[in-house]
Structure formats: structure tokens, C-alpha cells
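In: pasting the sequence and the predicted coordinates here, then a few questions.
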Amino acid sequence: MNNRRSFLQRLGLLTAGVAFAPSLLTSCEAAGRKTETAAGATAEAAGAENPTSAKAEIKDIGIQLYTMRQLLPKDVKGVIARVAQAGYNDVETYGYAPDSGYWKLSPKAFREVLDANNLTSSSGHYEFGQYMKDGNTDVVKRYIEAGKAVGQTYITVPWLDAEVRTKLDDYKRIANLMNVAAQLCQDAGLKLAYHNHDFEFQKYGNTTGYEVLLQETDPGLVSFEADLYWVVRAGLKPVDLFRQHQGRFVMWHVKDMNKQAPELNTEVGSGSINYQEIFRQAKLSGVERIFVEQENFAAAMDPYKSIRQSRDYVKNTLLA
């Protein structure tokens, strides 16, 4: 596919640390003990608000393979090898179809390519368009079979077609369908996740479609993959979402926003999104997996150099 939209149709915050003024010393021992106790309680509360770095929680750096969509179909084995050489440990798939597999490779054959390069695939984006229209779970079962064969943990809904999300009640119906699909995933030992863009944040009165999805899906069944670029693009702060729905965002898409043209991506660390601030609050999110993604490259930028640059920034700055 030549662009993300056609493919998909087929298919901020302040650090919460608290600075403490030195306790005012008095000659009264009791007052001193009271001050110490209060300071300890405040420090404990601050610790709850200011989780430690994501470093201890995130061991692998993944890439959404849509980043390499111009190259991947032409040379699956070669591209996967170079992704591994760029320092990635995990890949998130896209574009699977029951009749053609992963870029004309069966799930078993694709798993062998990953194994040969010491890569895992913990998540895959799968086309849920027809399921969201008719509720037929047959295709969901096919995705589960493929995901299990590849070794994935998450079957991820990447997009909602415009015709199934025209009003707020549509999101309630979608949430119910997600619960049904998620139960199938759980029964098979997998999990279901939902990946956002920016349309989910459109206001319907005092709420949004995204809020409905978060509230109407079973937290024990449905997780969320926060595309941080699209959250920022929608005018929100990612950590505000983390605070409001702690532990729901088990995966992230980490892609940066071009400073001159916000509709474009750039290498992580080179754009306008303050990722250091976001990563400092990672534990609020519940994040377990992160995937670098870039939907476009600058004309003069080699894609492999680009993904290596983003990976190195994540590894050496954000997770250091």
C-alpha cells in the first residue's frame, strides 16, 4: 500500500515531583518529630505521583513495520534482517490477510524469519473493518490463529472506518464488539488492544469516542495502544490520559512531530514532542511495549539510518 489511509481502510504533562523546603528546626523535639512525619508522608505521596523511569519495565524496543512499508513487500527477509541490525528486538506487524499471510509468507514462515534474526513480534495490527460492521467473529478467529503462530501477545485493532463511527452510540457498539473479540483472544491465551488516531478525540457533548471506548470496554479484557503522536496532534497531553485511566495503555507508538510541519513525522528526539517528560511518567500508563513508528521520511534520509537514529535516542536518552 502506498499510504497509511488506504491501508487502514482496508484492513505533556508536568513532572509530578515535589520539591520540599527544608524543615524548620525548632528546639521542641515533639515539633521536630511532627515535621519529620509530615515530610515522610508527603514524600510517600510524591513517590506515588512520580513513578520511576520506564527503564525497568521496558526491556525491548520495537518497531511498527508499517514504517518500512515501501521496502518490506519487495524483500521481507532482507528488511527484517536490517531492522534487527538497527538494534530492534521486537516488531509489530500490519497488513496480514488470511489468503496471503504476512507479505506472502505464512505465519509459520514469517515466524522463522523472525527467529533467524533473534526478533519477536509481540503485537500485530489486523483489519477489523468488516467485523465492526457485521460482528462475524470468524475473521477474528483467523487473526488469533495467525498471531499465535507468530508468537504474538496482542491482536490490535488499528483503525475504525468512518462509516462505523458517525455518532457516540456507534462507539458504544464498537466497545461491545471489542469486548466480544477480546474474550475470544483471552480464551486463546492472547489479548486484544486498540490503537488510536486523532478522530477518536472528537467531542460529542462533554465526552469523546475515546472516552466511551475506555469506559465501555472491560479493563480485564481490552488494553490500549497509545499512539502518542496522534494524542498530541489531537491537542491532548498523553500523561493526562495516563492519570485518568491508569494502567490501560500497555503499548505505545513512539513517533515524533516535525517542528515545521506537524502533519509530518520525524526521527524520535528531533521533533516537537517532549518524550523525556512522557517517559518519566511511564508507570502511570502501565506500558509494557513500545514501538517506534514513522509514517514518512525526509527526502534525503535513508530509512535505515532513520530508524537507527530513533532507536538510539529511545535507548540512550529515554530509557537511560
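Out: Arrived safely, thanks for sending. In this text, all values refer to a predicted model and were calculated from it rather than measured experimentally. Residues are numbered from 1 along each chain as shown.
In: going forward, measure contacts and count neighbours with C-alpha atoms only.
Out: Noted.
In: host element of Asn118?
Out: Under DSSP states H and E, no helix or strand contains Asn118.
In: same check on the one 4 residues further on?
Out: Here Ser122 is covered by strand 120-125, with elements defined by DSSP H and E.
In: quick one: contacts of that strand?
Out: Defining contact as C-alpha atoms under 8 Å, 6 or more residues apart in numbering, one finds that strand 120-125 is touched by 89-96, 114, 147, 150-158.
In: which parts of the next helix or strand after that strand are buried?
Out: Going down the chain from strand 120-125, the next helix or strand is helix 129-134, by DSSP H and E. Residues of helix 129-134 classed as buried: Gly129, Tyr131, Met132 (neighbour count, 16 or more other C-alpha atoms under 10 Å).
In: the inter-axis angle of whichever helix or strand comes after helix 129-134 versus strand 120-125?
Out: Where DSSP H and E defines the elements, the next helix or strand beyond helix 129-134 is helix 138-150. Helix 138-150 and strand 120-125 are oriented at 170 degrees to each other (axes from the mean of the first three to the mean of the last three C-alpha atoms, to 10 degrees).
In: outside of the helix or strand following helix 138-150, which residues touch it?
Out: Remark: after helix 138-150, the chain's next helix or strand is strand 154-157, criterion DSSP H and E. Here strand 154-157 makes contact (C-alpha under 8 Å, 6+ apart) with 122-128, 143-144, 147, 185, 190-195, 225.
In: ok, back up a step: could the buried residues of helix 129-134 go into a markdown table alongside distance to Arg243?
Out: A markdown table is the format used below for these (distance: C-alpha to C-alpha, whole Å):
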| residue | distance to Arg243 |
| --- | --- |
| Gly129 | 30 |
| Tyr131 | 31 |
| Met132 | 29 |
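In: out of those, who's nearest Ala30?
Out: Met132 (65.1 Å; C-alpha to C-alpha).
In: which residue, other than its chain neighbours, is closest to that closest one?
Out: Nearest residue to Met132, sequence neighbours excluded (C-alpha to C-alpha, 6 or more residues apart in numbering): Ile174, at 6.5 Å.
In: included below, for side-by-side comparison, is a second structure:
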Amino acid sequence: MKKNLLLSLLALAWMILPSESQAQKKGEPLYQAPLGIASYTFRNHWEHGVEKTLDIIQEMGFKEFEGGAPQGVEPAAFKRMLADRGISIPSTGAGFEQIESDPQAVADRAKALGAKYVMCAWIPHQRGQFSKGDADRAIKAFNEGGKVLKENGITFKYHVHGYEFQPYENGTLFDYLVQNTDPEYVSLQMDVMWTHFGGGDPAGLLKKYGDRWVSLHLKDFKKGAPKDKTGLTGPENDVPLGEGELDFPAILREANKIGIKHMFIEDESEHEIEALPKSIAYLKSLRY
């Protein structure tokens, strides 16, 4: 009897001990991707000098850039400017109408930048009234445009913006979008703040849709500020990472589980130069 009890206790202890991989991760950083920045963060800087702005980005330690060449700069030249500073362009963006009408031109621009992903961040609709008809238009455009991009060696991804969480049947119009786009041609980028703003659960949705997600936009939302399903809010509600409502440890743990390799900080405040170092320090402070 005592022997059986001892064996049972030993078996239980073995079950609750951390696995070798878990033990190895203890103390490691939660943020495991190269440090990335979204172009929109520096929207107020390009006019003061492209190379001057890129120097700021380099000095902050960013290694990946998501976006296109600023106005007046050729994509190949912009790619060289970034490469000279040790920064790559894994991902760029395109407007919905561009994806819908001329995806080959979108692919050509992406290839000139050296990008492997093209992101679309907005589906046309009446503010606050995203509908099934809007979703159906997007499904057709994304499936067809994504196919052309794949034929050019590029992955298309839709950037979630929060208005897609309108209720629909047993879920939301976001669920409807995901279920009716072809995984071969359409991947997803989660903007964690806009997902939260629209009523979605970032960590839960990462888990639910797994490898459909290929990248993240990281930004935080001011505690207690009002939320809705417009996908629009003022810059005053964008705060440094770790100072707002989002649960970044949970988000990053789930992102790591599903293998997301590209995460871009996007600061939409009007104080990005002061906010970015705080966001970077916060990310670096997070540990398993």
C-alpha cells in the first residue's frame, strides 16, 4: 500500500515538473522578434528629411521596418537607405482599392522594396456600420488579390482594425472574414490595440486562429478611455506600451506559441519620440 502511494506521488510530481523546454525559457525575454517599427509612427517626420528620420529609427535600435517609401523616394533607393542602417523591410502596405484593382502593381512595388508581405489596413465602409456586404467585397478582393501576390512570392495579410467585430450569426464579421478567405492566399496581422478597442480579445484570437496570424502591431490604449467599433480614436488615447489596458505578457506568450516572427511597434500619439523609448524598455523588461 505504502509502495503504491509512493509511486503515485512520484508520478504526480513528475507531471507537475516543468518540461525541459519550459525550464529553458524561464527568465528569457517574452519579446523574441527583431525590434520592428511601423512607418505610420514617423508620419510627422519624413517631411523634415528622410535620412534624418531613418537615423532616428536606427538610433532607437529598430531592425525591421513596415511601410513603403516616403513620397518622392524610389522604393529601391529607400531599401538601400534602410539597409545601410542595418534595417530590413519584411512588410509593406497597400490600399484596399489597389489590392482590388491592380494587385500585380502592388506586388511589383513590394518586390522593389524587398518585402515578403503586403498588408491592407482598411476595408471601405460607412463609419461604425461595417456590414456583411462590406465583408463580402473584401473577401473577394483579398482572395483574388492574395492569389496574385502569392504567385509573385508575397504573402498578403489583412490588418485587423476593430470595426470587424460587429455581431454576425454566432460570432462576428471578423469570424466571417476569416472563415471565408482562403488561408493559402490571405493571412492576418493583428493590431492588438484596435482589436481590443473593437471588443476583441487579442490573446484569445491569436489562440483561436493560430497560424493565420503572421505579424502584430503593438500599441497600448489609455486606461478607461471609451471604446467602440469605429476603428477610430484620438491620438491622446495611444499610450506607451505597458501604461494602458492591454495584457502584453498574455499576448506575447500566445504570439510566441504560434510562431509569429514579426512585431512592429506603432505609436499613434503626438509624442512618439518620448513614448518609443518607454515602449522599448517595457518590452525588454518582460520575461517568462
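Out: Perfect, thanks for sending it. Note that this is a predicted model, so its numbers are computed, not measured.
In: show me how to select, in PyMOL, the buried members of the contacts of strand 120-125 of structure 1.
Out: A single PyMOL command selects the buried members of the contacts of strand 120-125 of structure 1 (16+ other C-alpha under 10 Å):
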select buried, resi 89+90+91+92+93+94+95+96+114+147+150+151+152+153+154+155+156+157+158
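In: counterpart of the residue nearest to Met132 of structure 1 in structure 2?
Out: Applying TM-score structural alignment, one finds that Ile174 of structure 1 aligns to Ala138 in structure 2.
In: ok so its match is a helix residue?
Out: Yes. Counting by DSSP: H, G, I helix; E, B strand; the rest coil, Ala138 of structure 2 is located in a helix.
In: which residues of the stretch 101-250 of structure 2 fall in helices?
Out: Using DSSP state H, counting those that start in this stretch, the helices of the stretch 101-250 of structure 2 run over residues 103-113, 132-151, 173-180, 192-197, 202-209, 248-257.
In: redo those helices as CSV? Include distance to Lys223 of structure 2.
Out: Listed next are the helices of the stretch 101-250 of structure 2 as CSV, based on distance: least, C-alpha to C-alpha, whole Å:
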stretch, distance to Lys223 of structure 2
helix 103-113, 37
helix 132-151, 30
helix 173-180, 25
helix 192-197, 11
helix 202-209, 16
helix 248-257, 14
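In: winner for burial among those helices?
Out: Mean neighbour count (mean count of other C-alpha atoms under 10 Å) peaks for helix 192-197 among these, with a mean of 25.
In: centre of the chain to it, how far?
Out: 11 Å (C-alpha atoms, centre = their mean, to the nearest Å).
In: in structure 1, what range does that helix match?
Out: Mapped onto structure 1 using TM-score structural alignment, helix 192-197 of structure 2 spans residues 228-233.
In: who's in contact with that stretch?
Out: 12, 196-198, 237-238, 252-257, 262, 273.
In: ok, and the most crowded of those?
Out: Most neighbours among these, by other C-alpha atoms under 10 Å: Asp256, with 28 neighbours.
In: surely that one is in contact with Ser272?
Out: Yes. Using C-alpha atoms under 8 Å, Asp256 of structure 1 is in contact with Ser272, at 6.8 Å.
In: aligned counterpart of Tyr163 of structure 2 in structure 1, please.
Out: Checking TM-score structural alignment: Tyr163 of structure 2 goes with Phe199.
In: Thr53 of structure 2 now?
Out: Per TM-score structural alignment, Thr53 of structure 2 is aligned with Val79.
In: also Phe248 of structure 2?
Out: So Phe248 of structure 2 corresponds to Tyr275, using TM-score structural alignment.
In: and that match, what is it in contact with?
Out: Per C-alpha under 8 Å, 6+ apart, neighbours of Tyr275 of structure 1: Gly269, Leu318.
In: now swap in Ile61 of structure 1 and tell me
Out: Ile61 of structure 1 neighbours (C-alpha under 8 Å, 6+ apart): Tyr88, Asn89, Asp90, Arg289, Ile290, Phe291, Val292, Arg311, Val314, Lys315.
In: with Tyr168 of structure 2 instead?
Out: Counting by C-alpha under 8 Å, 6+ apart, Tyr168 of structure 2 touches Tyr176.
In: quick one: the match of Ile174 of structure 1 from Gln22 of structure 2, how far?
Out: Relative to Gln22 of structure 2, Ala138 of structure 2 is positioned 41 Å away (criterion: C-alpha to C-alpha, to the nearest Å).
In: what ranges do the strands span in structure 1?
Out: 61-64, 90-93, 120-125, 154-157, 191-195, 203-204, 207-208, 222-227, 249-254, 256-257, 265-266, 289-292 (DSSP state E).
In: and of those, who's closest to Glu216 of structure 1?
Out: Short answer: strand 222-227, nearest of the strands of structure 1 by C-alpha to C-alpha, at 9.9 Å.
In: okay, the angle between that closest one and helix 209-216?
Out: Going by the same axes, to 10 degrees, strand 222-227 of structure 1 makes 150 degrees with helix 209-216.
In: who touches strand 222-227 of structure 1?
Out: By C-alpha under 8 Å, 6+ apart, the list of residues contacting strand 222-227 of structure 1 reads 156, 178-179, 182, 191-197, 248-255.
In: ok, average deviation of that strand from structure 2?
Out: Taken over the aligned residues, the distance from strand 222-227 of structure 1 to structure 2 averages 0.9 Å (mean C-alpha distance after the TM-score superposition for structure 1).
In: how many neighbours does Gly206 of structure 1 have?
Out: Just so we're on the same page, residue 206 of structure 1 is Asn rather than Gly. Around Asn206 of structure 1 there are 5 other residues, counting by other C-alpha under 10 Å.
In: please report the distance of it from Ala175 of structure 1.
Out: Taken as C-alpha to C-alpha, the span from Asn206 of structure 1 to Ala175 of structure 1 is 19 Å.
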